[in-house]
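# have a look at this fold, sequence not included:
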């Protein structure tokens, strides 16, 4: 979720055939539109490992769900929420700190911008209907997050 910025509801609906070499197709997301999210080389490596384990343990599954429970059944939103809460306990995050699927989505957004992704592409990745929605996610960024990037892209520094 933190690597692709997908919603919990979208994770539940990913099927094996939605996983491609360098992208995952997210079908009928919140705006009832399909979109693609990028698969980085490190995520691809983890997907391949997971697929091998899943195939060895469960074989072919009805409906081809990508993410499954330890019983080989498609996970639902409540199950993923419970997994996230268990992770929160294991990494010892204080109770007063919000840690949720949506927190991971916000973190993805901030990290993508800090790493140089433009807001238009980010908006498409997140499945937002407009850039204005994406801008709401990034209101918490401070000047240090964009000053260094602004210097790197300076018009005077990059004259040709």
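Arrived safely. Just so we're clear, the structure is a prediction, and the values are computed from it rather than from any experiment.

# alpha carbons only for contacts and neighbour counts from here, please
Will do.

# in terms of helices and strands, where is residue 37?
strand 35-38 (DSSP states H and E).

# tell me the buried residues in the longest helix anywhere in the chain?
Secondary structure of the chain per DSSP state H: the longest helix is helix 41-58. Within helix 41-58, the residues scored as buried using 16 or more other CA atoms under 10 Å are 44, 54.

# what packs against the next helix or strand after that helix?
Downstream of helix 41-58, the next assigned helix or strand under DSSP H and E is helix 77-90. Applying 3 or more CA pairs under 8 Å, 6 or more residues apart in numbering; DSSP states H and E, we find helix 77-90 packed against helix 8-13.

# what's the helix or strand following the helix it packs on in contact with?
Going down the chain from helix 8-13, the next helix or strand is strand 23-26, by DSSP H and E. For strand 23-26, contacts defined as CA atoms under 8 Å, 6 or more residues apart in numbering pick out 10, 13-14, 18-19, 34-39.

# now, of the residues you listed, which are buried?
Burial by neighbour count, 16+ other CA under 10 Å: within the contacts of strand 23-26 this picks out 10, 13-14, 18-19, 35-39.

# another one to put next to it:
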């Protein structure tokens, strides 16, 4: 069977399983790049001709051009998902991924905003214009709830409850995050200004909490731009990647610093595996870990 034909089947199956657009795009692109490589190097375009040594040769190539182990492991995950589908459909008698191992990764250190930068970014938007109040709420919600970019864009007005927000995360799994007094204050103001802004103007997509200037559902690209512009205006350090996901990193590290346990944090972040959450603990410096240890000392809290 031709590789690209099977890939299209696999992608269609991913859509039926309601995987995120980002995941599906990654699966498609990662596999297509591999297909291009083996066509050029080995003249292979048939599923049945791929063996483990061919896949390992591609991984060796990625290593030779300087790709990091974390990047390569993402590629391997895409291949494993593809071949699991092929195995289930009986397209292959042997899964070549059984002979492919993940790369050993070093300790992951996550760099994020410091407290001063966050204070400056939260205070940056001070106008009473709809877009400024919207952008202020975006920044506060990202930093105060750890919500993902795509989740934020998909929020409905009805998802905002009395004391919590209902979030539909990866794999359509639902979770709740609390609404702090600071977040609630800005939410109340935003909903009032939002209602005045859309009144008699728009009749579509107004069920979404965050709307564009034209009254449409906000896109992840717009949120990326809001965070970047805010961070640049507040002179965030050049070594920090200014993105919505960095806001999520800040939320996670701040929660741990303030005494939140890993299990609770894992649920707030919507992680399927607590091992993912542990990365944030590994990224904390020794001084912070010692401070947390003193605050949670069993005898000091008797």
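Yep, that arrived. Note that the structure is a prediction, hence the values are computed from the model and not measured.

# now the TM-score, please.
The TM-score (TM-score structural alignment, normalised by the length of structure 1) is 0.91; 158 aligned residues with a CA RMSD of 1.6 Å.

# which part of structure 2 matches the strand holding residue 37 of structure 1?
Mapping strand 35-38 of structure 1 onto structure 2 (TM-score structural alignment) gives residues 175-178.

# quick one: distance of that stretch to the chain centre.
16 Å (CA atoms, centre = their mean, to the nearest Å).

# out of the buried ones among the contacts of strand 23-26 of structure 1, which one sits closest to residue 158 of structure 1?
residue 38 (28.9 Å; CA to CA).

# tally of neighbours for the closest residue to that closest one other than its chain neighbours?
Leaving out its chain neighbours, the residue that sits closest to residue 38 of structure 1 by CA to CA, 6 or more residues apart in numbering is residue 23, at 4.4 Å. By other CA atoms under 10 Å, 16 other residues sit near residue 23 of structure 1.

# in structure 2, what sits opposite residue 118 of structure 1 in the alignment?
For residue 118 of structure 1, the aligned position in structure 2 is residue 261, judged by TM-score structural alignment.

# could you check how far its match is from residue 267 of structure 2?
Computed as CA to CA, to the nearest Å, the residue 261 of structure 2 to residue 267 of structure 2 distance reads 10 Å.

# looking at these two, which one has more neighbours?
Using other CA under 10 Å as the criterion, residue 261 of structure 2 and residue 267 rank with residue 267 on top: 16 against 11.

# and that one, that's in a strand?
No: assessed with DSSP: H, G, I helix; E, B strand; the rest coil, residue 267 of structure 2 is helix; it does not lie in a strand.

# how about it, nearest residue that isn't a chain neighbour?
residue 175 (7.4 Å).

# run through who's touching the longest helix of structure 1.
So helix 41-58 of structure 1 is in contact with 3, 21-22, 72, going by CA under 8 Å, 6+ apart.

# biggest separation within those residues, which pair?
22 and 72 (25.3 Å).

# ok, the two, which is more surrounded?
A side-by-side neighbour count of residue 22 of structure 1 and residue 72, using other CA under 10 Å, places residue 72 first with 17 against 13.

# any idea what that one aligns with in structure 2?
Checking TM-score structural alignment: residue 72 of structure 1 goes with residue 215.

# can I get the buried ones among the contacts of strand 23-26 of structure 1 in TSV with distance to residue 96 of structure 1?
Formatted as TSV, those follow (distance: CA to CA, whole Å):
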residue	distance to residue 96 of structure 1
10	27
13	30
14	31
18	36
19	36
35	34
36	34
37	31
38	32
39	33
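
# quick one: which of these is nearest residue 67 of structure 1?
residue 14 (7.3 Å).

# what sits against the closest one?
If you count contacts by CA under 8 Å, 6+ apart, then residue 14 of structure 1 has 25-27, 65-67 around it.

# neighbours of residue 83 of structure 2, how many?
22.

# which helix or strand contains it?
helix 69-88.

# relative to structure 1, what is the average displacement of the match of strand 35-38 of structure 1?
On superposition with structure 1, the mean distance recorded for stretch 175-178 of structure 2 (mean CA distance after the TM-score superposition for structure 1) is 0.8 Å.

# now what about that stretch, what contacts it?
Counting by CA under 8 Å, 6+ apart, residues outside stretch 175-178 of structure 2 touching it are 145, 163-169, 267-268, 270.

# repeat that for stretch 152-160 of structure 1.
Counting by CA under 8 Å, 6+ apart, residue 151 sit against stretch 152-160 of structure 1.

# likewise stretch 127-135 of structure 1?
29-31, 33, 35, 119-120, 122-123, 126.

# do that again at 6 Å, thanks
Residues from elsewhere that reach stretch 127-135 of structure 1, judged by CA atoms under 6 Å, 6 or more residues apart in numbering: residue 123.

# quick one: that stretch aligns where in structure 2?
Going by TM-score structural alignment, stretch 127-135 of structure 1 lines up with residues 270-278 of structure 2.

# buried stuff in that stretch?
270, 277.

# distance between the ends of it?
Where stretch 270-278 of structure 2 begins and where it ends lie 13 Å apart, using CA to CA.

# with that, I have no additional questions.
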